[in-house]
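> generate a structure from the sequence data that follows.
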Amino acid sequence: MGFASEFKQFAIKGNVVDLAVGVIIGAAFGKIVDSVVNDLITPLVGIFFKADFSNIYIPLSAKVPKGLALADAKKLGPVFAWGNFLTVSLNFVILAFIVFLIVKGINALKRKEEAAPSAPAAPSKEEVLLTEIRDLLAKRV
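Modelled structure (predicted):
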């Protein structure tokens, strides 16, 4: 088997396509979670702390005055951007929780599907023929 045909066989397998679709949907879903955290949750937390949560930092240099936006402060020198880190960590926790719920739901559906009784398989041609022969022999006796 040549390299090209081997690669073609690998690329068209269902698992590779499923993985590609999962990565694309995951990236889009990550953007949704970022928006939920940055646009909905962070402002509420900011109201609670009375500050713009994503711009909370500790200057690590005398060159960096307090009260600047995080992007401006980073241009002047090093900062300990714990508010931004907390925002990213919150994104991760929310995303992990949602993925957990999705996997839990899929597993529940799989268990339900496995528990459901399946219809008996149709007999093969050989079984049908043997049944007919048995019935004919039973009539002669």
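> switch to C-alpha atoms for all contacts and neighbour counts from now on
Will do.
> list of residues touching the host helix or strand of residue 43?
In the assignment (DSSP states H and E), residue 43 maps to helix 42-49. With C-alpha atoms under 8 Å, 6 or more residues apart in numbering as the test, helix 42-49 has contacts from 52-54, 87.
> got it, and stretch 3-17?
Nothing outside stretch 3-17 qualifies as a contact, by C-alpha under 8 Å, 6+ apart.
> one more: stretch 92-104?
30, 33.
> hmm, 10 Å instead?
26, 29-30, 32-34, 36-37, 86-87, 89-91, 105-110 (C-alpha atoms under 10 Å, 6 or more residues apart in numbering).
> of the residues you listed, buried ones?
The neighbour count (16 or more other C-alpha atoms under 10 Å) marks 30, 33-34, 37, 87, 90-91 as buried among the contacts of stretch 92-104.
> so which of those residues belong to helices?
30, 33-34, 87, 90-91 (DSSP state H).
> one more sequence to fold, the one below, so I can look at both together:
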Amino acid sequence: MSEKKKDPSVWDGFKAFLTRGNVVDLAVAVVIGAAFTNVVNSVVKGVINPLVGAFGTKDLDKYSSCLKEPCRFDEATGTATGIPIMWGTVLSATLTFLITGAVVYFLMVLPMSKYLARQAARQKAKEGTHEVIEVTELEVLKEIRDALVAQRGSGHDEQ
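Here you go, the predicted model:
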């Protein structure tokens, strides 16, 4: 009789996936990231865009070039004539991305990597001291054993 091994079901795999700690960490990261995106968007639109706009229009989204004339954008209806290239919108999104990446790196990734490096160094130092102590204790125990054997040997010879 050959017993057929039962493959884990999809449901079992899904439960194992959900019970891993990484899923919870990922969910927290997504929620924090979504909230953080609003902050960065506000900084870009409220601070960066006006600073860049000091050299031109006040809104980066208004920077554009025209590929085919006439380029007009009717804000009331939201329609455009011609073929406008809205490179100001791309510039604004790029600045948002760069600022988000910089903040995430300098406020989250870099401190965490430094912390983990310090923890690894402490662990390595801790393991190193245990090895030295264990080796030293072993040597001391060997010396004690040798001394006891020597004493026993000298005591038996005297009888």
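> picking that back up, now the two most distant members of the ones in helices among the buried ones among the contacts of stretch 92-104 of structure 1.
Pairwise distances across those peak at 13.4 Å for 30 and 87 (criterion: C-alpha to C-alpha).
> out of the ones in helices among the buried ones among the contacts of stretch 92-104 of structure 1, who's nearest residue 114 of structure 1?
residue 30 (31.6 Å).
> counterpart of the closest one over in structure 2?
Aligning on TM-score structural alignment places residue 30 of structure 1 opposite residue 37 in structure 2.
> could you pull up the residues touching its match?
Per C-alpha under 10 Å, 6+ apart, neighbours of residue 37 of structure 2: 31, 43, 96-97, 100.
> next one: residue 39 of structure 1
Residues in contact with residue 39 of structure 1 (C-alpha under 10 Å, 6+ apart) are residue 33.
> for residue 31 of structure 1, see how far away it is.
11 Å (C-alpha to C-alpha, to the nearest Å).
> where exactly do the strands run in structure 2?
Assigned by DSSP state E, the strands in structure 2 fall at 65-74, 79-85.
> CSV for the ones you listed, including mean neighbour count and distance to residue 19 of structure 2?
Putting those into CSV (neighbours: other C-alpha atoms under 10 Å; distance: least, C-alpha to C-alpha, whole Å) gives the following:
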stretch, mean neighbour count, distance to residue 19 of structure 2
strand 65-74, 12, 52
strand 79-85, 13, 48
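> export those strands as a markdown table, with columns for distance to residue 150 of structure 2.
Listed next are these as a markdown table, based on distance: least, C-alpha to C-alpha, whole Å:
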| stretch | distance to residue 150 of structure 2 |
| --- | --- |
| strand 65-74 | 97 |
| strand 79-85 | 95 |
